[in-house]
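Undergrad: Sequence first, predicted model second:
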Amino acid sequence: MFINKTVSSRFFKKSAFAVLAIMCAALPLYAGTQTAALSESTPVTAAAPDGKKLSSSALMSFPEIAKQTNSVLYWDALAGNGIFEKNGRFLSFSAHNSFVMLDCLEITPCSLPIKQGGTYYASRDFFDTVKNIFDTLPPEVHFRIGAILIDPGHGGQDPGAVADYTVNGKKQTLREKDVVLFTAKDLYNRLKEKYPDKKIMLTRSTDVFLTLNQRTDIANTVKLAEHEAILYVSLHANSAFYTKAKGFEVWYLSPGYRRTLIKSTGSDKDKDVRPILNSMMEEEFTTESILIAKYIQNGIKAQVGHLTTDRGLKEEEWFVVRNANMPSVLVELGFVTNEEEAMLLFDKDYLRKLSVGIYNGLTAFVTHFEESRGFTGGR
């Protein structure tokens, strides 16, 4: 998903935010309810650090700085610490330090805030420093979902789960490969219409056989632009010796499974850094896969929960989810071996409802992912 320099920018930015979150745990969002002196520039005269007098025009309140820089102010008056946030970037400052710090990484010297009558103010130098930092920042990076790959299981000489039933006096065979292909194609059409700017793909669109390796190779070789991600959704139908078993379930890769996502370049420095980045990426993929699974589970339940059983989320080391180097889930649409559910799986309208449920789950995840700029763990 995010390899090399992309993975660095994403995960190190996330780590920086974690530090900021600790710093700001007690910082209330300024909402104009604090002292009136903070609502606008206040004409006062105070002593500058060098002992000279500063005129009223040389002092500004922090809310006024936020207003003029189009940023959001988080301010803890008791501790004298604050943060200006703009376009996902965080500029932290303190009344006790003569510098500002961008995203917990870059420090820029500036004048010390000035306290007057119990309220802190900043000099024009402080304002100029904040404004200059925000004005010279490169355009914000937005991570987006660039591709969604739908993988209908089995096909060709591999029918998957099979069961024979008598429907309206005629013998009919319910085949997993047919159920998942119809559902996958319907899902494909819905996603294609929703996201004309994304790559929406099927591993197969006809009744052909693909090996498991071929399926994951397709997923792992999709070309993505920088800062783009791909999602992998494998569709299957279930079977069991216990014919009363019924319902849908969504699987994701066991969090404890270890795999190599970032290949080594052979350098000594890489040997130290790569395991850390690989572990961070694994954790990110796990988080995203669980979120996708939960969204899909909710989506299907909303559509057909009154007709069948929600068997919940499950984890397993299925071949396709452990070998697809991206967030991936496997959806079991129902049991072909349960006669009541089989009658539903014969019904094209029911399969469309399953498709709508998966579609709603995927679009909910895409919205969450892209609006949070790729920080799926939440803020």
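TA: Everything's here; your move.
Undergrad: Only C-alpha atoms from now on, for both contacts and neighbour counts.
TA: Noted.
Undergrad: Look up how far Asp135 lies from Val67.
TA: To be clear, residue 67 is Lys; Val isn't right here. Per C-alpha to C-alpha, to the nearest Å, Lys67 is found 14 Å from Asp135.
Undergrad: swap in Phe346?
TA: From Phe346 across to Asp135, the span is 60 Å (C-alpha to C-alpha).
Undergrad: same question, Lys301
TA: Remark: distance between Lys301 and Asp135 (C-alpha to C-alpha) = 47 Å.
Undergrad: higher neighbour count, these two?
TA: Neighbours were tallied for Lys301 and for Asp135 using other C-alpha atoms under 10 Å; the higher tally belongs to Lys301 (23 against 10).
Undergrad: residues contacting that one?
TA: If a contact means C-alpha atoms under 8 Å, 6 or more residues apart in numbering, then Lys301 has Asp310, Gly357 as its contacts.
Undergrad: That one: which element?
TA: When elements are defined using DSSP states H and E, Lys301 is found to belong to helix 268-304.
Undergrad: Tell me which helix or strand comes right after that helix.
TA: Read in the C-terminal direction, the helix or strand following helix 268-304 is strand 310-315, with elements assigned using DSSP H and E.
Undergrad: Next up, a structure to set beside the first:
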Amino acid sequence: MKRLISFFIFLLSAINFFAATDISLLDKGEKSGMTIYWDPLSESGMIEKNGHQLLFRKGEQIVLLDSMKMMVTDAPELRDNKIFVSKKFLDDSEEFFNQKSELPFKVGAILIDAGHGGKDPGALKAYKIGGKTITIKEKDINLKVAKLLGERLQSSYPQKQIILTRNSDVFLSLGERTDIANNVKVGENEAVLFISIHVNSSLNKNSSGYEVWYLSPGYRRTVLDKSTVSDDKNLFPILNSMLEEEYTTESIMIAKFIMDGLQAQIGKESTARGIKAEEWFVVRNSNMPSVLIELGFVSNEKEALLLNDEKYLKKAALGIYNGIVAFITHFERSQGFTSIK
């Protein structure tokens, strides 16, 4: 991002604003081996090919390359809910995709946040188990799953930072959790993933199932350090918005992979409630791809007993692990999946 200098502003003014944008990006892109993602809410998209990512927005001439560099080309247009681009846009994109990466993209750190803890028990409910009244607490379930997940990830990825916001029954404020996340140091071309683990509760004792949340695309936050951008004040909001939308796209991908992993492991015993968007504090304040997982309802007796079962929690942790592995494989473009134990 340090290469973003005012020279690009000059290029921006020199672009032909009336370039013909009559090529369907979806049709042409898929034929040339591109994978295209589109978010209709933010009217932005991402193109992947040869291990590279290009982030674009409707009507914007600036595109973001591998989250690090910027390029100016013809602005894509949206007509009849279809994306149209010019030949120059495609030629510029192909030239970028055919470049050899100086450094491969990889996940440098995975932060696992066990929700609640200490004086904050989270959701809780008392049930009679084996003739004894036992209070099932969310904070305990979250910590057990976080530890199980952390152990698996550390075993499979010894070269990556696997960090737990807490590894004991201590209280951390929401701000402290996000500060831990945002202060993780990684190398160039390395990403940090934020996984927050929680358990649900409802006034309706029949509510059950697991779900994965990501930050609503309607929420706006600052994810880019202003010191890394040139002095032009008009450039910062454009780049910040594009990088934020990339985080949202990647968060949705992580959510889908984790949902698939959970469904494979506990789908026969619990119900998939789907992938949802919300403005959770720990998610909206984390400057990285991030998701929040609700493993089930302690207010539902049947599900609460499952969440109190070590074997069930091991399966849930495995499901989350498999989802993260699938995302890392996708993100790093490896030749094969990491071995799952």
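TA: In hand now; what should we look at? Keep in mind that this is a model prediction, so the values were computed, not measured.
Undergrad: What's the TM-score once they're superposed?
TA: Here the TM-score of the superposed chains, computed with TM-score structural alignment, normalised by the length of the second structure as the reference length, equals 0.71; 266 aligned residues with a C-alpha RMSD of 3.1 Å.
Undergrad: What is the mean deviation of the helix holding Lys301 of the first structure from its aligned residues in the second structure?
TA: Once the two are superposed, helix 268-304 of the first structure sits an average of 1.0 Å from its aligned residues in the second structure (mean C-alpha distance after the TM-score superposition for the first structure).
Undergrad: and that helix, which residues are buried?
TA: Of the residues in helix 268-304 of the first structure, those with enough neighbours to count as buried (16 or more other C-alpha atoms under 10 Å) are 274-275, 277-279, 281-282, 284-301, 303-304.
Undergrad: Distance check, Tyr74 of the first structure against Thr119 of the first structure.
TA: Taking C-alpha to C-alpha as the measure, Tyr74 of the first structure and Thr119 of the first structure are separated by 15 Å.
Undergrad: Comparing those two, which shows the higher neighbour count?
TA: Tyr74 (22 against 15).
Undergrad: What is the corresponding segment of the second structure for the helix or strand containing the more buried one?
TA: In the assignment (DSSP H and E), Tyr74 of the first structure maps to strand 72-76. Structural correspondence for strand 72-76 of the first structure: none found in the second structure, per TM-score structural alignment.
Undergrad: hey, where'd the helices end up in the first structure?
TA: In order along the chain, the first structure carries the following helices (DSSP state H): 5-23, 62-68, 124-135, 176-194, 212-220, 268-304, 319-323, 339-346, 348-371.
Undergrad: want to try TSV for those helices, with distance to Gly146 of the first structure as columns?
TA: Formatted as TSV, the entries for those read as follows, by distance: least, C-alpha to C-alpha, whole Å:
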stretch	distance to Gly146 of the first structure
helix 5-23	14
helix 62-68	34
helix 124-135	28
helix 176-194	12
helix 212-220	12
helix 268-304	15
helix 319-323	19
helix 339-346	31
helix 348-371	10
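Undergrad: What does Tyr157 of the second structure correspond to in the first structure?
TA: Across the alignment, which pairs residues by TM-score structural alignment, Tyr157 of the second structure is matched by Tyr195 of the first structure.
Undergrad: tally of neighbours for its match?
TA: The local packing count at Tyr195 of the first structure equals 15, with neighbours defined by other C-alpha under 10 Å.
Undergrad: quick one: it and Ala147 of the first structure, what's the gap?
TA: In this structure, Tyr195 of the first structure and Ala147 of the first structure are 10 Å apart, going by C-alpha to C-alpha.
Undergrad: rewinding a little: who are the packing partners of the strand holding Tyr74 of the first structure?
TA: Taking 3 or more C-alpha pairs under 8 Å, 6 or more residues apart in numbering; DSSP states H and E as the contact definition, the neighbouring helices and strands of strand 72-76 of the first structure are helix 62-68, strand 81-86.
Undergrad: tell me the most buried of these?
TA: strand 81-86 (a mean of 22; mean count of other C-alpha atoms under 10 Å).
Undergrad: Geometric centre of the second structure: which residue is closest?
TA: The second structure has Ser251 as the residue nearest its centroid, 2.1 Å off, counting by C-alpha atoms, centre = their mean.
Undergrad: Nearest residue to that residue in space, please, no chain neighbours.
TA: Nearest-residue entry for Ser251 of the second structure: Pro289, 4.8 Å, with adjacent residues in sequence omitted and distances by C-alpha to C-alpha, 6 or more residues apart in numbering.
Undergrad: what sits against the alignment partner in the first structure of the one you found?
TA: Matched to the first structure by TM-score structural alignment, Pro289 of the second structure sits across from Pro327. For Pro327 of the first structure, the set of contacting residues under the criterion of C-alpha under 8 Å, 6+ apart consists of Ile230, Leu231, Tyr232, Phe285, Thr286, Glu288, Ser289.
Undergrad: which one of those is nearest Val331 of the first structure?
TA: Nearest to Val331 of the first structure among the contacts of Pro327 of the first structure is Tyr232, at 10.8 Å by C-alpha to C-alpha.
Undergrad: who touches that closest one in this structure?
TA: Counting by C-alpha under 8 Å, 6+ apart, Tyr232 of the first structure touches Ile148, Leu149, Ile150, Asp151, Ala219, Ala324, Met326, Pro327, Ser328, Val329.
Undergrad: Swap in 7 Å and give it another go.
TA: If a contact means C-alpha atoms under 7 Å, 6 or more residues apart in numbering, then Tyr232 of the first structure has Ile148, Leu149, Ile150, Pro327, Ser328, Val329 as its contacts.
Undergrad: pretty sure the second one contacts Lys198?
TA: No. The pair Leu149 of the first structure and Lys198 does not pass the contact test of C-alpha atoms under 7 Å, sitting 10.6 Å apart.
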